[in-house]
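Trainee: The sequence isn't on hand, but the structure is:
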């Protein structure tokens, strides 16, 4: 089959464009790998570090987590002021803040230090998250956004799996201290920032509003708000329950996270394709409907083995809404609204994330840890009802 000169030129242009797209995705994937390796270390040892090294109590953890989530409230305003800069530059700079915060944990002596350094890396991480999603969407082929988001989630899970393995070996065989492991995490976040800087940077092609709140996105804002409640209650208090209430050692937590991330690595890309196929409404109903009995299980079941299993299932289900919420706003908003909308969604998400750790910590201290998880179940029921407001099937970008 022969092609005209014009057709041949177009094919070469498309081929070159595809190569540039894949090269950019590779660099972004390396950035995601570095950060996910770092946060994998942090997530595995964080609770044990707080309990065993610092001696933190549940109510103190609630205060710490609430202050740590404040940067999430500021994301829309921070990124709104910086959107004229290239997204890869902003993302790489964000990972440098993560690296500095993790590295500073080596010097922590008490709660004030912990709050300051946690705020630093949290600021970087919360600026990174909407930029990461926006860059993936921009580099995705049409109607393949869920697929690309799932693939990048798989990269993150692979990195986290590697980091969990390292933590397990380091804590079991090498007797590495928590503080030394935080230095390793800082190094990996720094490497991730270097890779992200190599993603081709662009000045903004269009004039993007710095800050937007639009009535037509109310459902996205509402889902983001309560999703912050669901996420924060589980991520803050599920591991604390296993460590403090049931005495789970760091080796068991590392193995749990390791297996959890293996499952995520194997499932994320398939879940992304499934979101592309069945749409956001069904995907969110799967996630929220499945999370309700998991919260009830943490409130009522006294068997730590079952709690381990429920933790893995919840992390699996969370992949659905982490992808579906992004594709929902991507398909609902025009390009010029995307980053401001993602940032605003993260800001309202953290209205709940700042509030509910304190409420959950108070409930835990006064009434027992089961009441904290009952609150999570109630919030997830409301989320499932709200998800019914999304049209069936995959939406189409305006």
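Mentor: That came through, no problem. This is a predicted model, so every value here is computed, not measured.
Trainee: contacts, neighbours, all on C-alpha from now
Mentor: OK.
Trainee: Show me the helices in the stretch 201-350 of the chain, by range?
Mentor: Using DSSP state H, counting those that start in this stretch, the helices of the stretch 201-350 of the chain run over residues 218-240, 250-278, 280-300, 304-332, 335-367.
Trainee: Ok, which of those comes nearest residue 122?
Mentor: Among those, the nearest to residue 122 by Cα to Cα is helix 335-367 (11.8 Å).
Trainee: roughly how far is that closest one from the heart of the chain?
Mentor: Its chain's C-alpha centre and that of helix 335-367 lie 13 Å apart, by Cα atoms, centre = their mean, to the nearest Å.
Trainee: and what of stretch 276-289?
Mentor: With Cα atoms, centre = their mean as the basis, stretch 276-289 stands 18 Å off its chain's centre.
Trainee: For that stretch, which outside residues touch it?
Mentor: For stretch 276-289, contacts defined as Cα atoms under 8 Å, 6 or more residues apart in numbering pick out 143-147, 275, 317-318, 320-321, 324-325, 327-328, 380-381, 383-384, 387-395.
Trainee: try this one next to it:
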């Protein structure tokens, strides 16, 4: 994670990497427990699970506004505030009991923090990266995050019987609080500690916006209903998801730097097209695995892992924006707007998909997801960015 060309203070890089690891551990615990928590403690069905995504994803929709509201803070300090919100949300989950109101409030805090950290971490990383290797640097960063999720999943696997959900949520809260301290203590460097633009909307970024909208649709169907297939159709428990994360995260750590280098060498267009094509295959298998005797469960488990791996191609969207950005100060607010647009879809689609699941079966949900992946393939093919990496 070195960057000698721009004279970046090594202390800053180390603290930044440590903060990313802490957030990864926190999310690893959350991601391997939340669906089983909702099923076990609240007895949710597919329709209720879909409806929950509307309030949970609402902060993501407001990401651009929330980021703009923190314009007076540097990106590092804003990331510290976001990490603290995640910690508050995880503590809130321990206090929900069986109250839906308390659950929604806790998830709102968690969601606000999570959706703020995503564009901020990417923007800070691209500032720390050498101009000609931003994709590679982001790949290494996401590899660290993937390794951290292994640790989070391992904690769940080893401690779920002793700590139960509440103990694990407290552990997650502590990890994100540590990330907040690390971000806030990063030494002051250039744009990270300069005044930030409140909001950016530019016609030249329209294709980036569309890519984020389609990604939001695909992402939410998989994040919401992919695990739901394993839980409701194949009766899998929280320990299964912990094991899957422990398998997927090391693979992600290995693949991330390679995908980053591939983006630098092969270009964003080709990487995003390959991602969309593979997702079409994953959607079809995910939707119809339950109809395949003997091997159906294993195919669904494989799809869960492959879907986790394909998230690494998000590197290409971030570096594409950086290449076409008029000014470096456009990057963070534009990434935040991309998150908002992706969540405009994410808020509404799960309720519709939950209705489809309830009345027509989960197969149709993944047929729709395959159609969205095909639209993503067409959109990625439109990318025309011949500028060299780092320009």
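Mentor: That came in fine, so what should we check first? A quick note: this is a predicted structure, and the numbers were derived from the prediction, not measured.
Trainee: Can you pull the TM-score for these?
Mentor: Overlay of the two chains. TM-score (TM-score structural alignment, normalised by the length of structure 2): 0.93; 381 aligned residues with a Cα RMSD of 1.8 Å.
Trainee: Buried members of the contacts of stretch 276-289 of structure 1 into PyMOL, please.
Mentor: Buried members of these can be picked out in PyMOL with the line below, counting by 16 or more other Cα atoms under 10 Å:
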select buried, resi 143+144+145+146+147+275+317+318+320+321+324+325+327+328+380+383+384+387+390+394+395
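Trainee: so where's the longest helix in structure 2?
Mentor: For structure 2, the helix that runs over the most residues, judged by DSSP state H, is helix 134-184.
Trainee: show me the contacts for residue 35 of structure 1.
Mentor: Residue 35 of structure 1 touches 95, 156, 188-189, 192, counting by Cα under 8 Å, 6+ apart.
Trainee: which residue lines up with it in structure 2?
Mentor: Counting by TM-score structural alignment, residue 35 of structure 1 corresponds to residue 23 in structure 2.
Trainee: Residue 285 of structure 1 now?
Mentor: By TM-score structural alignment, residue 285 of structure 1 lines up with residue 273.
Trainee: Which position in structure 2 pairs with residue 90 of structure 1?
Mentor: Under TM-score structural alignment, residue 90 of structure 1 pairs with residue 78 in structure 2.
Trainee: Not including adjacent chain positions, what is the nearest residue to that match?
Mentor: residue 70 (6.6 Å; Cα to Cα, 6 or more residues apart in numbering).
Trainee: can you check residue 145 of structure 1 too?
Mentor: With Cα to Cα, 6+ apart, the residue lying closest to residue 145 of structure 1 is residue 137, at 5.8 Å.
Trainee: Is the one you found in contact with residue 150, as I believe?
Mentor: No: using Cα atoms under 8 Å, residue 137 of structure 1 is not in contact with residue 150, being 11.3 Å away.
Trainee: If any of the contacts of residue 35 of structure 1 are buried, give me the ChimeraX selection for them.
Mentor: Buried residues within those, by 16+ other Cα under 10 Å, are selected in ChimeraX with:
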select :95,156,188,189,192
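Trainee: and which of the contacts of residue 35 of structure 1 is nearest to residue 63 of structure 1?
Mentor: residue 95 (24.4 Å).
Trainee: Check the offset of the helix or strand hosting the closest one from the chain's centre.
Mentor: Residue 95 of structure 1 is part of helix 87-104 when elements are defined by DSSP states H and E. Distance of helix 87-104 of structure 1 from its chain centroid, counting by Cα atoms, centre = their mean, is 15 Å.
Trainee: Alignment lookup: residue 372 of structure 2 to structure 1.
Mentor: Residue 372 of structure 2 maps onto residue 379 in structure 1, by TM-score structural alignment.
Trainee: Tell me how many other residues crowd the corresponding residue of structure 2 for residue 163 of structure 1.
Mentor: Counting by TM-score structural alignment, residue 163 of structure 1 lines up with residue 152 in structure 2. Burial of residue 152 of structure 2 is recorded as 30 neighbouring residues (other Cα atoms under 10 Å).
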